[in-house]
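Asker: one predicted model, sequence on top.
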Amino acid sequence: MLGLLLPDRPLHLLCLGAHPDDVEIGCGGTLLTLADRPGLQITAAVLTGTPDRAAESTRALEEILPSVKTHFLGLPDGRLPDHWGEVKQDLEDLSRECRPDLVLAPRVDDAHQDHRLVGSLAPTVWRDALTLHYEIPKWDGDVAAPSHYVALDAETGRRKVDLLNRHFPSQLAHDWWDDELFLGLMRVRGMECRAGYAEAFFATKVLVELR
């Protein structure tokens, strides 16, 4: 399988989430893999969540990269489409100071309405960045065929799950939140790209430079 490599220079990543654990679930392993990259910048923007939930996410992201910049809007969970204008304006305001090379956002066809809104707006705001849309497992059976993968070794997969359990105590009571779910999805995605574990992404537009 032919792989695509990120450019060998300092990179700025923007991670967008609808809820305070979206980024960590969807691309936490990818962020852990990139964390040692020299000059890496990560900005994380989350649109919903109480202050307590935002604090959980901040601690998790700071463990991955202490210099991460976080932004929480605090809109109501499950009601983002009712706040379309506020979400769009908040992202546009953020874009004036945040010019990332890579945007990681939810899928545009995600079964959750909050995820769909954030995912669909991301490429309309950051038009010149590569946007990869991550997946979030849920009871809706919301699994699709990815276009891109980031391979993870077993240690990184385990570190991701440990980070989720340690930093999101508010979510541990959910019946869907367990190690087998997170590791199982990463293992399936790893099998699909001939790796031990992987996180999967979806892209609608990718420029391939031939040189």
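Answerer: The structure has been received and is ready for your questions.

Asker: all contacts plus neighbour counts: C-alpha atoms, from now on.
Answerer: Noted.

Asker: at the geometric centre of this protein, which residue sits there?
Answerer: For the chain, V23 is the residue whose C-alpha lies nearest the centre (CA atoms, centre = their mean; 3.5 Å).

Asker: quick one: the nearest residue to that one once chain neighbours are set aside from D36, how far?
Answerer: Among residues not flanking V23 along the chain, G17 sits closest, at 5.6 Å (CA to CA, 6 or more residues apart in numbering). Distance, G17 to D36, by CA to CA, to the nearest Å: 22 Å.

Asker: before we go on, here's another structure to hold up against the first:
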Amino acid sequence: MRLTGGSGPVTVVCLAAHPDDVEIGCGATLLALRESRGISGAVLTMTGGAERQDEARDAARAFTADALETHFAGLPDGRLPEHWGAVKTALHEVARRVPAPDLVFAPRPDDAHQDHRLVGELTTTVWRGPTVLHYEIPKWDGDLARPNVYVPVTAEQARRKIELLTSCYPSQVDRAWWDDEMFLGHLRIRGIEAQHRYAEAFTTYKTVLEP
């Protein structure tokens, strides 16, 4: 499918192990979709207490103009593999609410973080028809892979993503890796690979082309 220049809103499901995963992994893409075609759908976040859930709601509202429903599974951070069944159930519940999305955004199934990895692994067992784009999250593990899907974004969208990350997630800004330089540098590197100034990158393991 063409992400920009088409007609009608794009229906998306955004899956996250933690609050801020979606916005770090595909925030600029969501901004681009919102501006070009409009979006609808839902965000599911597996972990996070009350403060972090409030941040995630604010972020969903800011990035998508309140176009996406927000859902939370309320599971413990860092322990998702112990709650395999609850994760699977939460995914199926969102699939019931949004039965035929155009795109599903999820962590990579080979992500070094166990929470990300489990959500990524289970995503394609629940959504077998839609295109699943596995986003990447930079971290100290150094687990960035070679992506095979790129979404070019404008300089304004890249910078807006960074502004919103800072304003929507104040609880995270004191982390050593959380700064504008890191976020913009990552967008710039993927932009070089896509022959654009800035881009977000994804991995997909199956794509169906319909003539």
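Answerer: Cool, the structure landed. Please read all numbers here as calculations on a predicted model, not as lab measurements.

Asker: re earlier: for the residue nearest to the centre of structure 1, what are its contacts?
Answerer: By CA atoms under 8 Å, 6 or more residues apart in numbering, V23 of structure 1 lies in contact with C15, L16, G17, A105.

Asker: can you count the residues close to the residue nearest to V23 of structure 1?
Answerer: For G17 of structure 1, the neighbour count with other CA atoms under 10 Å is 25.

Asker: map it across to structure 2 for me.
Answerer: Matched by TM-score structural alignment, G17 of structure 1 corresponds to A16 in structure 2.

Asker: how about the contacts made by its match?
Answerer: Taking CA under 8 Å, 6+ apart as the test, what A16 of structure 2 contacts is V22, V43, L44, T45, M46, A106, P107, H116, V119.

Asker: okay, those residues in JSON lines with distance to A158 of structure 2 next?
Answerer: Shown next, in JSON lines, are the contacts of A16 of structure 2 (distance: CA to CA, whole Å):
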{"residue": "V22", "distance to A158 of structure 2": "15"}
{"residue": "V43", "distance to A158 of structure 2": "21"}
{"residue": "L44", "distance to A158 of structure 2": "23"}
{"residue": "T45", "distance to A158 of structure 2": "23"}
{"residue": "M46", "distance to A158 of structure 2": "26"}
{"residue": "A106", "distance to A158 of structure 2": "20"}
{"residue": "P107", "distance to A158 of structure 2": "20"}
{"residue": "H116", "distance to A158 of structure 2": "23"}
{"residue": "V119", "distance to A158 of structure 2": "26"}
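
Asker: pick out whichever of these sits closest to S167 of structure 2.
Answerer: Nearest to S167 of structure 2, judged by CA to CA, of the contacts of A16 of structure 2 is V22 at 15.2 Å.

Asker: mean distance, the host helix or strand of that closest one to its aligned residues in structure 1?
Answerer: Secondary-structure element containing V22 of structure 2, defined by DSSP states H and E: helix 21-36. Here helix 21-36 of structure 2, set against structure 1 after superposition, deviates by a mean of 0.8 Å using mean CA distance after the TM-score superposition for structure 1.

Asker: in that helix, what counts as buried?
Answerer: By neighbour count on 16 or more other CA atoms under 10 Å, the buried set for helix 21-36 of structure 2 is 21-34, 36.

Asker: ranges for the helices of structure 2?
Answerer: 21-36, 50-64, 84-97, 114-126, 155-168, 180-193 (DSSP state H).

Asker: which strands or helices does the third one pack on?
Answerer: Counting contacts by 3 or more CA pairs under 8 Å, 6 or more residues apart in numbering; DSSP states H and E, the secondary-structure elements packed against helix 84-97 of structure 2 are strand 39-47, strand 68-75, helix 114-126.

Asker: single out the most deeply packed of the ones you listed.
Answerer: Across these, the average number of neighbours (mean count of other CA atoms under 10 Å) peaks for strand 39-47, which reaches a mean of 23.

Asker: which bit of structure 1 covers it?
Answerer: So strand 39-47 of structure 2 sits over residues 40-48 in structure 1, by TM-score structural alignment.

Asker: how about residues contacting the matching stretch?
Answerer: By CA under 8 Å, 6+ apart, stretch 40-48 of structure 1 touches 10-20, 34, 65, 67-77, 80, 87, 98.

Asker: can you tell me the closest non-neighbouring residue to H19 of structure 1?
Answerer: Per CA to CA, 6+ apart, closest to H19 of structure 1 is T48, 5.3 Å.

Asker: many thanks, I have nothing further to ask.
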